[in-house]
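[1] A predicted structure for the sequence below; I have some questions about it.
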Amino acid sequence: MIDVVVSGVLFDMDGTLVDSTAIVEGAWGRFGADHDLDPQTILAFSHGRQTIDTIRQFLPDLSPDEQRRVALELVNDEVENTDGIVEVPGAGAFVRRLRDAGVPVALVTSAPRDLAVNRMRAADVPVPDAFVSAADVEHGKPHPDGYLRGAALLGLAATDCLAFEDAPAGLEAAVASGATTVAVGPLATDVAADLPRITGYDGITVTPEGDGFRIRG
């Protein structure tokens, strides 16, 4: 159950607004096969993190240049692949409700900008003007840099924002930023245990209240 008054909203992308599970699992599955690594172990670490951070974790002996090359190849393979991408239930309509109500909204993703835009458009979810991608932060999730920057782009403190996240690293980042944080989906980890949780956005209402907006659902 969500019932909070905030000044702005911050969204993760994959798993939070769009469902790209098949593409992500396929990419990391092929990577695991190429490097004799267990795909499930890779996926458990990679969810919510920048690609380069996952490469550094599982291929630590490569030079930094080679790590970046491998990461870029993975990203390039995914950028144009939008087959099977759909919205998380109600995500597009909810983002439009926020926009129509005048709520400042920012996207905070570990994905590169082109990949994120393609996936959002494929799922028919509006792309916010305020946008923090992998290239815009020095430290990726679980560091709070992205959420702090997203709030700053809205002219707000993160503590005045509501953040929606689905992954352990992302939830850690959002909570550390001070944003009121909602877990999206079935994630069962300690970081999500005490957070409000949703499985979709249908029925979440947005109404002006004082200097902010009450979001309830």
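    Here it is on my side, so go on. Numbering: from 1, shown residues only.

[2] From now on I want contacts and neighbour counts done on CA atoms only, so please keep to that.
    Will do.

[3] and stretch 196-207, how far out from the chain's middle?
    Relative to its parent chain, stretch 196-207 has a centroid offset of 17 Å by Cα atoms, centre = their mean, to the nearest Å.

[4] just stretch 97-109 next, same as before
    14 Å.

[5] Quick one: end-to-end length of that stretch, please.
    In stretch 97-109, first residue to last residue: 21 Å (Cα to Cα, to the nearest Å).

[6] now do stretch 78-96
    Start-to-end, stretch 78-96 (Cα to Cα) is 26 Å.

[7] Break down the protein into its strands, ranges please.
    3-6, 8-11, 18-19, 86-87, 105-108, 130-132, 161-165, 180-184, 197-198, 205-209, 212-216 (DSSP state E).

[8] among those strands, which is nearest residue 114?
    strand 130-132 (11.4 Å; Cα to Cα).

[9] So which residues make contact with the closest one?
    Residues outside strand 130-132 that contact it (Cα atoms under 8 Å, 6 or more residues apart in numbering) are 105-109, 146, 149-150, 153-154.

[10] give me that answer again for 7 Å
    With contacts defined as Cα atoms under 7 Å, 6 or more residues apart in numbering, strand 130-132 is touched by 105-109, 146, 150, 153-154.

[11] One more to weigh against that first structure:
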Amino acid sequence: MAGTTVADGGLVEQAFGQAATSQGVAPGSAEYERMLAHVRATMGESKITVFRHLFGDEDRARAANRAFEAAYHDLVDQGRCTALPGAAEAVHRLRDAGVKVALTTGFSRDTQDRILAALGWQDLADLTLCPADAGRGRPYPDMVLTALLRTGTDAVQQVAVVGDTGYDMLTGRHAGAGVVVGVLSGAHREHRLRAGGATHLLHSVADLPALLLEEER
């Protein structure tokens, strides 16, 4: 969602700052900058997985994740989370054409629901999924395969995975999706998306219906 259909204006990094501070990592320190670089490199991955890597201790990772989510929720509640131009319209157009749409995230269910509520998107898609709904987060294929099962899709080749990070692309490839689309509106640039396995690149998710409906024809 964030970076693909949702513009969060750097809220992930701001919330990470709160999480790091809660664990005694001072902003501007060498440790903080090292951790921030990892956060940027792993955009799209399940957040608890990121914190487990950074802190190497389950209790600290969970505490950091709680602080991250609390900070992110505050920022969302302040209206700092907005829809990317054309995102909702793209979902409507796809659904009108008979394409099932699932919105997935690396955030928790609580955070995802906050974002959906802030945007009025509770009923926008056919399905919304977070890592806890499927088993594992990106780059594992669990959310894509869960979406396939819940929407009654016949084959993985009929699935298109769309995202703004290399982890989204890896997820699509690991799941066997027929189309893996990288959008250039978010965290990672063209070289990272191609390295992850993108079959197509778009400037915006607003261009997705034209691509998918043309592919279908």
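    Right, received. Where do you want to start? Note that the structure is a prediction, hence the values are computed from the model and not measured.

[12] Widest-spaced pair of the contacts of strand 130-132 of structure 1?
    Taking Cα to Cα, no two of the contacts of strand 130-132 of structure 1 sit farther apart than 109 and 154, at 15.6 Å.

[13] Can you pick out the residue with more neighbours from these two?
    residue 109 (30 against 21; other Cα atoms under 10 Å).

[14] if I line the two up, what does the more buried one land on in structure 2?
    Under the alignment by TM-score structural alignment, residue 109 of structure 1 pairs with residue 105 in structure 2.

[15] Next up, the contacts around that match.
    1, 129-130.

[16] cool, residue 114 of structure 2 as well?
    residue 73.

[17] Now for structure 2: which helix has the highest residue count?
    helix 58-77 (DSSP state H).

[18] what packs against that helix?
    Here helix 58-77 of structure 2 touches helix 11-22, helix 47-55, helix 109-119, going by 3 or more Cα pairs under 7 Å, 6 or more residues apart in numbering; DSSP states H and E.

[19] chain center to it: distance?
    With Cα atoms, centre = their mean, you get 17 Å for helix 58-77 of structure 2.

[20] what does that helix contact?
    Helix 58-77 of structure 2 has contacts (Cα under 7 Å, 6+ apart) with 11, 15-16, 18-20, 22-23, 48, 51-52, 55, 111, 114-115.

[21] Just name the closest of the residues you listed to residue 37 of structure 2, please.
    So of the contacts of helix 58-77 of structure 2, ranked by how close each gets to residue 37 of structure 2 (Cα to Cα), first place is residue 16, at 11.2 Å.

[22] Aligned against structure 1, show me the partner of that closest one.
    Match for residue 16 of structure 2 (TM-score structural alignment): residue 28.

[23] Pull the contacting residues for its match.
    Residue 28 of structure 1 touches 39, 42-43, counting by Cα under 7 Å, 6+ apart.

[24] Which of the residues you listed fall in helices?
    39, 42-43.

[25] In structure 2, what residue corresponds to residue 44 of structure 1?
    Per TM-score structural alignment, residue 44 of structure 1 is aligned with residue 40.

[26] number of nearby residues for the closest residue to residue 125 of structure 1 other than its chain neighbours?
    Nearest residue to residue 125 of structure 1 in three dimensions, chain neighbours excluded: residue 92, at 4.2 Å (Cα to Cα, 6 or more residues apart in numbering). Residues contacting residue 92 of structure 1 under the criterion other Cα under 10 Å number 20.

[27] before we move on, what about the one 3 residues further on?
    Using other Cα under 10 Å, residue 95 of structure 1 is surrounded by 21 other residues.

[28] corresponding residue for it in structure 2?
    By TM-score structural alignment, residue 95 of structure 1 lines up with residue 91.

[29] still on that earlier bit, of all the helices and strands packed on helix 58-77 of structure 2, which lies closest to residue 171 of structure 2?
    Judging the helices and strands packed on helix 58-77 of structure 2 by Cα to Cα, what sits closest to residue 171 of structure 2 is helix 47-55, at 15.1 Å.
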